[in-house]
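Engineer: mind looking at a prediction? Sequence and model below.
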Amino acid sequence: MANTLTRSLGIEHPIVLAPLGGESAGTALVAAVSNAGGLGILGAAYMTPARIGEAMAEIRSLTDKPFGVNLFCQQDWQRDPAKEAVFIERLSIYHAELGMPPVQVPQKFEEDFEAQLEVVLDHAPAVFTFTFGDLGPVRIQALQQRGVKVWGTATQVREAVHLAALGVDGIVAQGAEAGAHRGTFMGSRDDGLVGTIALIPQVVDAVKVPVIAAGGIADARGVAAVQALGASAAAAGTVFLLADECPISAAYREALLQAQDHQTVMTRAFSGRWARGLENRFMREYANADLPDFPIPNALTRPLRQAAGKAGKAEFLSLWAGQAVAMAERTSAANIVGKLAQGWRHE
């Protein structure tokens, strides 16, 4: 089943765990995917630099196989006191409903990206992936000099061409079907909503580096389809949310089990940046709100989401999921990797 990408990484199957962030960012899941012959990737964007180092050490204690780490590129954002005040006032209603303390404005809204990246450099995983834009050639080369393969995320051809020109080793082509945050960094939200079937062959034709297909891939048929379109590997995220090793809350898990394909929507409600997830009360009530810039809402809603998970209140959770959500089933990560790998024909 080996191809250029799998040989370069030393993995058995061209199956990649899409980086799951927040509560779903479990080291056991990353290690289980790698142990099963795929490539587990840790969604580390919300972790402190110290926690990233700890998490990578945990993964290495669970597997001697290659794995990757994902971070969000730094974004330009501005504080708007008026927007924040309105957002906090509305958020306070939910805090009161759950019996939580008043909303507190955190001292910082995001982690220090350069410090996060420094930890990744120190620990040198097999792959580093980045989302939301341009890592810059200097950082890319620094990672490559440590033996790390660097993959950028594109949602349209022009983004892929831009990333290839930076010198990345691979491009994750994220179709519109994918769950969680969109990687779009050029143009509008809709510019980056190209479906996987249309996106993959166009990106493959436009760049010379391996393309990792993402979005709507949940079984062997999806893997076979993206291979036929020219992808060098298939990435899946939503299907792994129900894996035994995934540490999501019971409320999130139950919502996924009940979900249908038409129930995902695009929202900025929880984080201030467009993402796909299962529609719930919070998303509906914030659908037309004038939100502060990402990552401000993400930091402000974190205590609510954590409390809601413990209380079993799915209406206040960011239920990130892609359009293939109804195809996910409870089983082990190894079983998921095995089923997906059946779709890849020998090259």
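Structural biologist: Yep, that arrived.
Engineer: for the rest of this, base every contact and every neighbour count on C-alpha atoms.
Structural biologist: Will do.
Engineer: Phe316 and Pro303 touch, don't they?
Structural biologist: No. In this structure, Phe316 is not within contact of Pro303 by CA atoms under 8 Å, at 10.5 Å.
Engineer: let's bring in a second model and compare:
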Amino acid sequence: MWYQTKATEILGIQYPILQGPFGGNLSSVDLVTTVSNAGGLGGYGAYTLSPQEIVDVDKQIRAATNKPYNINLWVSDTDAVDGTVSDEQFKKAQDLFKPYFDELGIPLPAKPAPFQTKFENQVAVILDRKPPVFSFMFGTPSADILEQCRRLGIITIGAATTLDEALVLESAGVDLIIASGFEAGGHRPSFLTSAEASTTGTFVLLQLIKEKVKTPVIAAGGIATGKGIAAALTLGADAAQVGTAFLATDESNATEIHKEMLFSEASKYTTLSRAFTGRLGRGIASRIAKDLLREDRLFLPFPLQSQFMSHLRLAAIEQQKWDMILFWGGQIAPILKHKKAATLMDALISDTTTHFEMLKNQ
């Protein structure tokens, strides 16, 4: 059967369908457990959470499912040297964004406090709680961390945006590799070179990696239907990860306006921008992203830019200035149909099955 792959065997799941783990408070326990209980692998993006918050989330997931699930962290969670920037650099960012703050009638925020990385403390919780699957982005954990995961029986999944990154992940000994194409919504998880140098499409990247890498590969980016899953499996993927389609469901923790935007005409137009977080990410095109397309050098590094822009985002939401917000979403959004996660899972499974049965009967 199409759903019996190396990925399902390694992960202990019925279907090779992974729900993308959304960071920035977009994940929910309800979504994770709905997908896992339906035979896929639910995923929770935890990179913004404190260690105690990760413990609490893990307890809630375990209480709602006895199936495998995934907790996702960011290996590199800051681009700021010593966690901060100079006063001069911050003043340039203030000047650049001042017209938008003025338009909303809010003051410019003060310089963010120096950021302290959370990854080491977060991963300590992973090793203590032992979730079935630990996935990560923006790099590779240390050899010691990966060895501890192996010893504890935690399956590891790393994300690659280029063939070189996939080779690094394979050398590190991860169990599975995500081939993250540039069609995907959210941040580009590049870690060897700039994200701008990693704009390879999912199906090209998948084939490049399969040619050189023996580790099972998960295709991600631009997949939201059974046909998309079938295409990925036909090209050699061992599983497919679906992000935007699950982000748009009632069970995700995205705001209602975010979900409405993903089902709207606006979803036809997405863009890659650093303007909102300091790292390159894809979302529905916004006025700020368009206006500041060539001003990247003046943005603050991640996550200081996120902290700076959070003030603008809150005011824009209150005033319903939707063109000043980047709503995360992938290029596949215009074909989304399902608003319930269980219905979406049913459709993904049945449509993939139908596709392969038609091929068999030809």
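Structural biologist: Perfect, I can see it now. Please read all numbers here as calculations on a predicted model, not as lab measurements.
Engineer: fetch the TM-score of the aligned pair.
Structural biologist: Overall, the chain-to-chain superposition scores 0.93 on the TM-score scale (TM-score structural alignment, normalised by the length of the first structure); 347 aligned residues with a CA RMSD of 2.1 Å.
Engineer: more neighbours: which of Phe316 and Pro303 of the first structure?
Structural biologist: The residue with more neighbours, out of Phe316 of the first structure and Pro303, is Phe316; 21 against 16, by other CA atoms under 10 Å.
Engineer: residue in the second structure paired with that one?
Structural biologist: Phe316 of the first structure maps onto Met324 in the second structure, with residues paired by TM-score structural alignment.
Engineer: quick one: its match and Ala285 touch, right?
Structural biologist: No. With contact taken as CA under 8 Å, Met324 of the second structure and Ala285 are classed as non-touching, separated by 9.5 Å.
Engineer: tell me who's in contact with the match of Phe316 of the first structure.
Structural biologist: When contacts are counted by CA atoms under 8 Å, 6 or more residues apart in numbering, Met324 of the second structure is found next to Ser286, Arg287, Ile288, Arg313, Ala316.
Engineer: for those residues, which ones persist in the first structure?
Structural biologist: Here the contacts of Met324 of the second structure are checked against the first structure with both residues aligned by TM-score structural alignment, their matches' CA atoms under 8 Å, and the contacts held in both are Ser286, Arg287, Ile288, Arg313, Ala316.
Engineer: let me know the secondary structure of Ala234 of the first structure.
Structural biologist: strand (DSSP: H, G, I helix; E, B strand; the rest coil).
Engineer: the counterpart of it in the second structure and Thr225 of the second structure, how far apart?
Structural biologist: Under the alignment defined by TM-score structural alignment, Ala234 of the first structure is paired with Ala240 of the second structure. Relative to Thr225 of the second structure, Ala240 of the second structure is positioned 10 Å away (CA to CA, to the nearest Å).
Engineer: cool, and Gly40 of the second structure?
Structural biologist: When distances are taken as CA to CA, Gly40 of the second structure and Thr225 of the second structure turn out to be 14 Å apart.
Engineer: compare those two and say which is more crowded by neighbours.
Structural biologist: When Gly40 of the second structure and Thr225 are compared on other CA under 10 Å, the one with more neighbours turns out to be Gly40, at 27 against 23.
Engineer: what's the match for that one in the first structure?
Structural biologist: Match for Gly40 of the second structure (TM-score structural alignment): Gly38.
Engineer: Ala80 of the second structure now?
Structural biologist: That one, Ala80 of the second structure, aligns with Trp77 by TM-score structural alignment.
Engineer: contacting residues around its match?
Structural biologist: When contacts are counted by CA under 8 Å, 6+ apart, Trp77 of the first structure touches Asp293, Phe294, Pro295.
Engineer: just the element for the nearest residue to Asp169 of the first structure once chain neighbours are set aside, please.
Structural biologist: On the basis of CA to CA, 6 or more residues apart in numbering, the spatially nearest residue to Asp169 of the first structure that is not a chain neighbour turns out to be Val150, at 5.3 Å. For Val150 of the first structure, the element it lies in under DSSP states H and E is strand 149-154.
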